[in-house]
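Participant: based on what follows, work out the 3D shape:
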Amino acid sequence: MASIVAELVFIPAPGVGHIMSTVEIAKLFVNRDQRLSITVLVIQPPSSSSGPAITTYIESLSKNNINRISFIQLPQDEAPPMRDVKSFMTSFNDYIKSHQKYVRNVVAELMSQPGSGRLAGFVVDMFCTSMIDVANEFSVPTNVFFTSNAAFLGFKLFVQTLSDYQNQDVVALTNSDTEVSVPSFVKPVPTKVFWTILQTREGLDFALVFARKLREVKAIMVNTFLELETHAIESLSADVNIPKVYPVGPILNLEGSSKAVSSSLGNDDVIRWLDSQPTSSVVVLCFGSMGCFDEVQVKEIARGLELSGHRFVWSLRRPPSDETSKVPSDYEDPGVVLPEGFLERTDGIGKVIGWAPQVALLAHSAVGGFVSHCGWNSLLESLWFGVPVATWPMYAEQQMNAFEMVVELGLAVEIKLDYEKNLFFPEANTVVVGAEEIESGIRRLMEDNEVRRKVKEISEKSRAAVGEGGSSYAAVGDLIQDFIRNISLTLSE
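Facilitator: Below you'll find the predicted structure:
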């Protein structure tokens, strides 16, 4: 058995965050068992804005020569028009499906090479479930890597049950003002924090495509851990109509926590400034790769920070300037959008920066709070480092993440739970969060000792989960044994 190499094919969604998470779990598998070898098939994104970043990232990984992990960038089909949210939703799944032929050819070529191991299965991103059909052609099982949390996984499957089997009008429900009992949540979930995509028929159809395919896989690996989402995981495990769920997290890329990485990115002055600040005294404001605000909201954030009196590091990004790019950038001079005199008044108290080395900041002992857009990776990072969060969700499932953290688990405080940012039509963003509301949230964030205690406690549990003997460590071991069993079964046939 020791000489058998089980070959796995990983297919992440075409986004830097999804690819990074996929690479981290791939590294986890090959480091745990010498018999595993992994090929990551990279789909280029349909928009040109993030393509160069993905290519640069993959090239850097290839240079590092990660043992028993290889990368193949698939040919890029012509991207369909995705000028707005409707065209994106109707085209994205077709775009992923169009790459099935490339995956089929690459896998066939891999398996024909001398010395290759036996194909043990596919591991696909939750947005790449159409690749199940290709795995079936090779007579191997598919596992999904679900890069969000277990409660949201349960919600997606619950919505599909409502729509397909109970004939509920999910769109009307989402747009109502009520609360709904969802099996993966202990507390009723307000419809105001429902996944924003469900507000339209096109969005619901998009969600249902992926939810239905989830039920066809052998297992679902979730980037969470049992001690964090005990109820959600137990509710999923108790449902015989859901594939086996393995909590394998937190899966994090922590390499950015070193000062050397921050220095290479031009943020050494921020780290030096943090070095001179008292322990847990600084609040970090960072809103993810797509996080940016118009000038009116920027001024309210600035006023809220001044009113709070707390030290801060603020990652302030400029909204996309034209239709060709949907990605925020850095200001040459942030003073053009900040209140007059703000930078002078807060000199020595705070730092306004552009792109932020988020992991390096959260890892620093001076940081005591994090105002976040509530992307799941960001929340896991904050928990890992024991830094409490104030929630400011923007899009996708972030409102549900915020609800889970604040109301369900008591691990965060609220600035907003139902804030929503329209990425495709910025002019539609009319809600402004006022300075007083921001000040109140920051004060609670930095002064609520009970939330701080609970976050420190779950931080210790997150590290124990992935350590030898931990719950996620055991789940990964079970998955590896399952991969090896797949090889044994095919050899005995």
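
Participant: drop to CA atoms for contacts and neighbour counts, all remaining ones
Facilitator: Noted.

Participant: show me what contacts residue 461?
Facilitator: Applying C-alpha atoms under 8 Å, 6 or more residues apart in numbering, we find residue 461 in contact with residue 227.

Participant: mind telling me what element it is part of?
Facilitator: Assigning secondary structure by DSSP states H and E places residue 461 in helix 449-466.

Participant: following the strand or helix carrying residue 377, which helix or strand comes up?
Facilitator: For residue 377, the host element (DSSP H and E) is helix 376-384. Using DSSP H and E, the helix or strand that follows helix 376-384 in sequence is strand 389-391.

Participant: so who does residue 95 touch?
Facilitator: Residue 95 makes contact with 46, 77, 79-80 under the criterion C-alpha under 8 Å, 6+ apart.

Participant: ok, residue 262 to residue 363 distance?
Facilitator: Here residue 262 is placed at a distance of 12 Å from residue 363 (C-alpha to C-alpha, to the nearest Å).

Participant: one step back: which positions in the helix holding residue 461 come out as buried?
Facilitator: 451-452, 454-456, 458-459, 461-466 (16 or more other C-alpha atoms under 10 Å).

Participant: farthest-separated two in those?
Facilitator: For these, the farthest-apart pair by C-alpha to C-alpha is 451 and 466; their separation is 23.1 Å.

Participant: give me every residue that touches residue 158.
Facilitator: 182-183.

Participant: please identify which helix or strand holds it.
Facilitator: With secondary structure defined by DSSP H and E, residue 158 is part of helix 150-164.

Participant: how about residue 253?
Facilitator: Following DSSP H and E, one finds residue 253 outside all helices and strands.

Participant: to compare with the earlier structure, here is another sequence to fold:
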Amino acid sequence: MTFQNNSHDDNPRKLVVIYAPLGMPGHLIPTAELGNLLVAQGLQVTVVTAGDADQGAGGSFLAGLVAANPSLSFHCLPAATLPSDVPAGISFEAKVFEFARASNPDLRDFLRSASPAALVIDFFCSSALHIGTELGIPTYFFYITCIASVALCLYQPVIHEQTTLSFRDLGAVLVHSPGLPPIPADHMAAALLDRDSWSNKLFLDLSEQLCNSQGVIVNSCRSLEPRATAAIVSSLCTFPGRRTPPLYCVGPLVKPEEYAGAKRHECLAWLDGQPKASVVFLCFGSLGRFSAKQTKQIAAGLETSGQRFLWAVRRPPGDEHQLPDDDLDALFPEGFLQRTRDRGRVVMSWAPQREVLAHGAVGGS
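Facilitator: As a prediction, the model looks like this:
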């Protein structure tokens, strides 16, 4: 399905396709901002998304994104299912990678018909690199995070070769990566902790794919991260002799307004009634999913603290379709919402982070 916002153009512009995972606002919002930046340079942009058949919330968010970005076109690939070779019980991150891989045949068909001048892929859509190569389309990666995360990803195969242990087993042993401060091994991202996990394998593959791309576009600027930038451009993050991809810093990309449309998010109205700098904002991003036990522990800690709070909560993994949206009490300790109603607010899945952090009632996050 294609949402065509662009008006008729008698002088066709070169088309750039940006490919991003559905159901992840933290990735789709900067993707749209990158698209707007390219449009401002005289290019035509279509954002292509892919996801699984159960991404209802992602579809709702996409509708708002389309309405708020009239200069962009959007195309949704058909819903995909996990490939048969994917083992059960893989992490959320691994599922996002694999749903994108499952959508590659439909992406190939779309690219053949669209004939873009360039393809830009989110790192979760890394399996699409070979589609771009097959069709002769220059393909770039887009990192929505930071330059340091690019440096670490490029260096991960080197770390992998230096030890036979998992990060989880190394515990507090410091991991050294060019351009980054030392990191305790067990503080690495959960998807990387187990050496033989499906998700760690996918991130190792991503490192190689980055090196084979035309370059990495990153949502940051060199002056913010000079050490990580210097490490990458000096080829310190890759094996000797392996190509280092060009680095293109285009951020930070900040959207001017919320994509929920003209309607102001209800949590902002609640913040209007709170004292200045009195509210703690808890928001853990698209991947910030905690188990049911951990969610209850966070809730208990908030209640015990007596602190005013605004909490953007994502359902525990596997619970998305087991609880109705209005049954929030089942996620928290019994009576939590009632006892904290005068000083706390819970919103499900997503909150307008920029507006929340700019609000005078928020004192920390």
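
Participant: which part of structure 2 matches the helix holding residue 461 of structure 1?
Facilitator: Counting by TM-score structural alignment, helix 449-466 of structure 1 pairs with no residue of structure 2.

Participant: mind checking what residue 136 of structure 1 lines up with in structure 2?
Facilitator: In structure 2, residue 136 of structure 1 lands on residue 133 (TM-score structural alignment).

Participant: distance-wise, check the equivalent of residue 196 of structure 2 over in structure 1 relative to residue 89 of structure 1.
Facilitator: In structure 1, the position corresponding to residue 196 of structure 2 is occupied by residue 201, as judged by TM-score structural alignment. According to C-alpha to C-alpha, residue 201 of structure 1 and residue 89 of structure 1 sit 11 Å apart.

Participant: residue 463 of structure 1 too?
Facilitator: When distances are taken as C-alpha to C-alpha, residue 463 of structure 1 and residue 89 of structure 1 turn out to be 37 Å apart.

Participant: mind listing the strands for the stretch 301-450 of structure 1?
Facilitator: Listed in chain order, the strands of the stretch 301-450 of structure 1 (DSSP state E, counting those that start in this stretch) span residues 311-315, 317-318, 329-330, 350-353, 367-372, 389-391, 412-414.

Participant: is residue 49 of structure 2 part of a helix or strand, or is it coil?
Facilitator: strand (DSSP: H, G, I helix; E, B strand; the rest coil).

Participant: next up, the contacts around it.
Facilitator: Residues in contact with residue 49 of structure 2, defined by C-alpha under 8 Å, 6+ apart, are 19-22, 74-77.

Participant: in helices, which of those residues fall?
Facilitator: Filtering the contacts of residue 49 of structure 2 for membership in helices, criterion DSSP state H, returns an empty set.

Participant: let me have these in TSV, adding distance to residue 328 of structure 2 as columns.
Facilitator: As requested, these are exported to TSV (distance: C-alpha to C-alpha, whole Å):
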residue	distance to residue 328 of structure 2
19	33
20	30
21	27
22	24
74	33
75	33
76	30
77	32
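
Participant: pull out the buried residues from the contacts of residue 95 of structure 1.
Facilitator: Listed as buried from these are 46, 79; burial here means 16+ other C-alpha under 10 Å.

Participant: output the contacts of residue 95 of structure 1 as a markdown table; include the columns secondary structure and distance to residue 332 of structure 1.
Facilitator: What follows is the contacts of residue 95 of structure 1, written out as a markdown table (DSSP: H, G, I helix; E, B strand; the rest coil; distance: C-alpha to C-alpha, whole Å):
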| residue | secondary structure | distance to residue 332 of structure 1 |
| --- | --- | --- |
| 46 | coil | 29 |
| 77 | coil | 36 |
| 79 | coil | 32 |
| 80 | coil | 33 |
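
Participant: ok, of the contacts of residue 95 of structure 1, which one's closest to residue 251 of structure 1?
Facilitator: Once C-alpha to C-alpha is applied, the member of those that ends up nearest residue 251 of structure 1 is residue 46, at 25.8 Å.

Participant: residue 401 of structure 1 versus the nearest residue to that closest one once chain neighbours are set aside, what's the distance?
Facilitator: Closest residue in space to residue 46 of structure 1, ignoring its immediate chain neighbours: residue 79 at 4.9 Å, by C-alpha to C-alpha, 6 or more residues apart in numbering. Counting by C-alpha to C-alpha, the gap from residue 79 of structure 1 to residue 401 of structure 1 is 30 Å.
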